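Engineer: Predicted model, plus sequence, below.
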Amino acid sequence: MEYEKPFLTFDEQADLLARRGLVFDRDVLIPHLKDVGYYRLSGYWYPFKQEDDTFIPDTKFETVWNNYTFDRQFRLIVLDAIERVEIFMRTQLAYHLASSHGAFGYREKANLPSLQGGEYHKLINRLATSYD
């Protein structure tokens, strides 16, 4: 399989976007292409493209960049929330297990009855290798 798209410099990528009708300031666009990359940004300008690969008239790079920035910030907020839930759940599990069965309560399979089959042994092996 041969890749048919030619290499384009950042300036050539900007030229291509201009030919397709994207409205932008070169001094703003090119640093973003260098930092983030054409193909990563292409997912954010995709909704503004027409079937012939041109942009809907008056599509501004600023709008595309704002969508990218919003998505990035939203992702960080979601990951922060996921981490907080994960830490909370881990803390609750460790607290419950230690208060009921002692500091090493996890070493007794009977103390973790919801782990079926080989899940308990996978957990123990993961715990053992995580401190190597």
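Structural biologist: Now that the structure is in, tell me what you want to look at.

Engineer: Every contact and neighbour count from this point should use C-alpha atoms.
Structural biologist: Fine.

Engineer: Give the helix, strand or coil label for the spatially most central residue of the chain.
Structural biologist: The residue at the geometric middle of the chain, judged as the C-alpha nearest the mean C-alpha position with CA atoms, centre = their mean, is residue 75 (6.7 Å). Residue 75 falls in the helix class when you classify it by DSSP: H, G, I helix; E, B strand; the rest coil.

Engineer: Can you tell me how far it is from residue 47?
Structural biologist: In this structure, residue 75 lies at 20 Å from residue 47, with CA to CA, to the nearest Å as the measure.

Engineer: Please apply the same query to residue 72.
Structural biologist: Residue 72 is 17 Å from residue 47, where distance means CA to CA.

Engineer: Repeat that for residue 109.
Structural biologist: Between residue 109 and residue 47 the distance is 52 Å, computed by CA to CA.

Engineer: Among those two, which residue is more densely surrounded?
Structural biologist: Between residue 109 and residue 47, residue 109 has the larger neighbour count (other CA atoms under 10 Å), namely 14 against 11.

Engineer: which SSE is the nearest residue to the more buried one once chain neighbours are set aside in?
Structural biologist: Once flanking residues are discounted, residue 109 sits nearest to residue 120: 6.7 Å by CA to CA, 6 or more residues apart in numbering. Secondary structure assignment for residue 120, by DSSP states H and E: helix 119-129.

Engineer: List the buried residues of that helix.
Structural biologist: Along helix 119-129, the positions that meet the burial threshold by neighbour count (16 or more other CA atoms under 10 Å) are residue 120.

Engineer: in the protein, which spans are helices?
Structural biologist: Secondary structure of the chain (DSSP state H): helices located at 10-19, 26-36, 38-45, 61-101, 119-129.

Engineer: Comparison target below:
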Amino acid sequence: MEDEKSKLKEALTFETQLKHLMIDKKLKVGNKSNALKVLKKENYYRLSGYWINFVDNNDIFYQYITFEQIYSIYKFDKVLRGMIIEIINDVEVYFKTRLANYFSLAYGADGYMDDSNFKEIAKNKHRNLLKKIEDLKNNNPNNLIIKHHKTKYGGDMPLWVVIELLSFGNVSKLFSMMTNEDKKNMVKQSYKNISYTYIESFYHAIAYFRNQCCHFHRLYDVKHTIKMLLYKTPFYDPDKDNSSTFYFIYVIILLNPNHDLGKRLIFRLLSEFKKTKVDKKKYGFPYNWKEILEKANGYCIDIH
């Protein structure tokens, strides 16, 4: 006999949602009017991800927590995601720029289309990537870049153009398909204080982390499922902590080509921590996080 499915919960008005929190779940609310406004603009289910650590086994809130405290954490998470995405954008552009330049000089503008320029074991992945590129062309016929190259070059595109159409994740896959010798040479030309094995691990994870941030995933009190290699520097030893939000920020800052943007991130973190009084440990921040990030800012980038 099949197990019976549980019945879906009934939809609630915003006013009833607030009453449910206050009466049924015993949540303290300092300003009911403001709380109602929050529920009207932020999905109840989205907010619920931030209070799972503040309820007992009966789903009742602990007496010390308030709606305002939970919303403060939620807002900090939102600001943090925005700051991280801003830096990742520059990290991504730098990676794409240096990869396209190295590979094109080594194998020609369209050398990426020849599977003999990649690892022998990567033939299937290479075939899938070329299909992805063709799909992008076919699905975006009105894209000005695609239209221009179809008219003038019969649809052929050099790598430095193609790479702008590919997602961060697909570019990290392209790097992983390169021969170890090419990875080593590219990293030597574009980075310092780091080997290609770390670069491969880091960019794969950063692509994942960017998606987490873009899709509003919670960063507070989370152990990220994707693990990076542990990277020890003279100023920081992660000591097996490669799944915290702080470790991801640390790695992103290491690969940040925009020093001023990195400094701005640190300043904004200081400001937000003071304003919200969020528990930094829930993000994996060590006590000397500011000093670590200041020294990590662009530590692995070599622009000369």
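Structural biologist: Arrived safely. Predicted model only: the values in this text are computed from it and were never measured.

Engineer: Put one on top of the other, what's the TM-score?
Structural biologist: Scored by TM-score structural alignment, normalised by the length of structure 1, the superposition of the two chains gives a TM-score of 0.84; 132 aligned residues with a CA RMSD of 2.0 Å.

Engineer: Which one of the helices of structure 1 lies nearest to residue 2 of structure 1?
Structural biologist: When the helices of structure 1 are compared by CA to CA, helix 38-45 sits nearest residue 2 of structure 1, at 18.7 Å.

Engineer: gap between that closest one and the chain center?
Structural biologist: Centre-to-centre, helix 38-45 of structure 1 and its host chain are 14 Å apart (CA atoms, centre = their mean, to the nearest Å).

Engineer: do the same with stretch 31-46 of structure 1
Structural biologist: When C-alpha coordinates are averaged (CA atoms, centre = their mean), stretch 31-46 of structure 1 and its chain have centres 15 Å apart.

Engineer: ok, and for it, which residues are buried?
Structural biologist: Applying 16+ other CA under 10 Å to stretch 31-46 of structure 1 flags 33, 38, 41, 44-45 as buried.

Engineer: Can you add distance to residue 130 of structure 1 and give these back as JSON lines?
Structural biologist: JSON lines is the format used below for those (distance: CA to CA, whole Å):
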{"residue": "33", "distance to residue 130 of structure 1": "39"}
{"residue": "38", "distance to residue 130 of structure 1": "38"}
{"residue": "41", "distance to residue 130 of structure 1": "37"}
{"residue": "44", "distance to residue 130 of structure 1": "39"}
{"residue": "45", "distance to residue 130 of structure 1": "42"}
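
Engineer: what's the aligned partner of residue 98 of structure 1 in structure 2 in contact with, if anything?
Structural biologist: Residue correspondence, TM-score structural alignment: residue 98 of structure 1 in this structure matches residue 104 in structure 2. With CA atoms under 8 Å, 6 or more residues apart in numbering as the criterion, the residues that contact residue 104 of structure 2 are 110-112, 158-160.

Engineer: Could you see which of those residues carry over to structure 1?
Structural biologist: For the contacts of residue 104 of structure 2, the aligned pairs still in contact in structure 1 (both residues aligned by TM-score structural alignment, their matches' CA atoms under 8 Å) are 110-111.

Engineer: any chance of the contacts of residue 104 of structure 2 in CSV, plus distance to residue 172 of structure 2 and neighbour count?
Structural biologist: Putting the contacts of residue 104 of structure 2 into CSV (distance: CA to CA, whole Å; neighbours: other CA atoms under 10 Å) gives the following:
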residue, distance to residue 172 of structure 2, neighbour count
110, 18, 15
111, 17, 17
112, 14, 22
158, 18, 16
159, 14, 21
160, 15, 18
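
Engineer: among the contacts of residue 104 of structure 2, which two are most distant?
Structural biologist: 111 and 160 (11.1 Å).

Engineer: so what's the residue nearest to residue 101 of structure 1 when sequence neighbours are not counted up against?
Structural biologist: For residue 101 of structure 1, ignoring the flanking residues on the chain, the nearest one in space by CA to CA, 6+ apart is residue 111 at 7.4 Å. For residue 111 of structure 1, the contacting residues are 97, 101, 105, by CA under 8 Å, 6+ apart.

Engineer: Quick one: map residue 111 of structure 1 onto structure 2.
Structural biologist: In structure 2, residue 111 of structure 1 lands on residue 117 (TM-score structural alignment).

Engineer: burial of residue 183 of structure 2, as a residue count?
Structural biologist: Around residue 183 of structure 2 sit 21 other residues, with neighbours defined as other CA under 10 Å.
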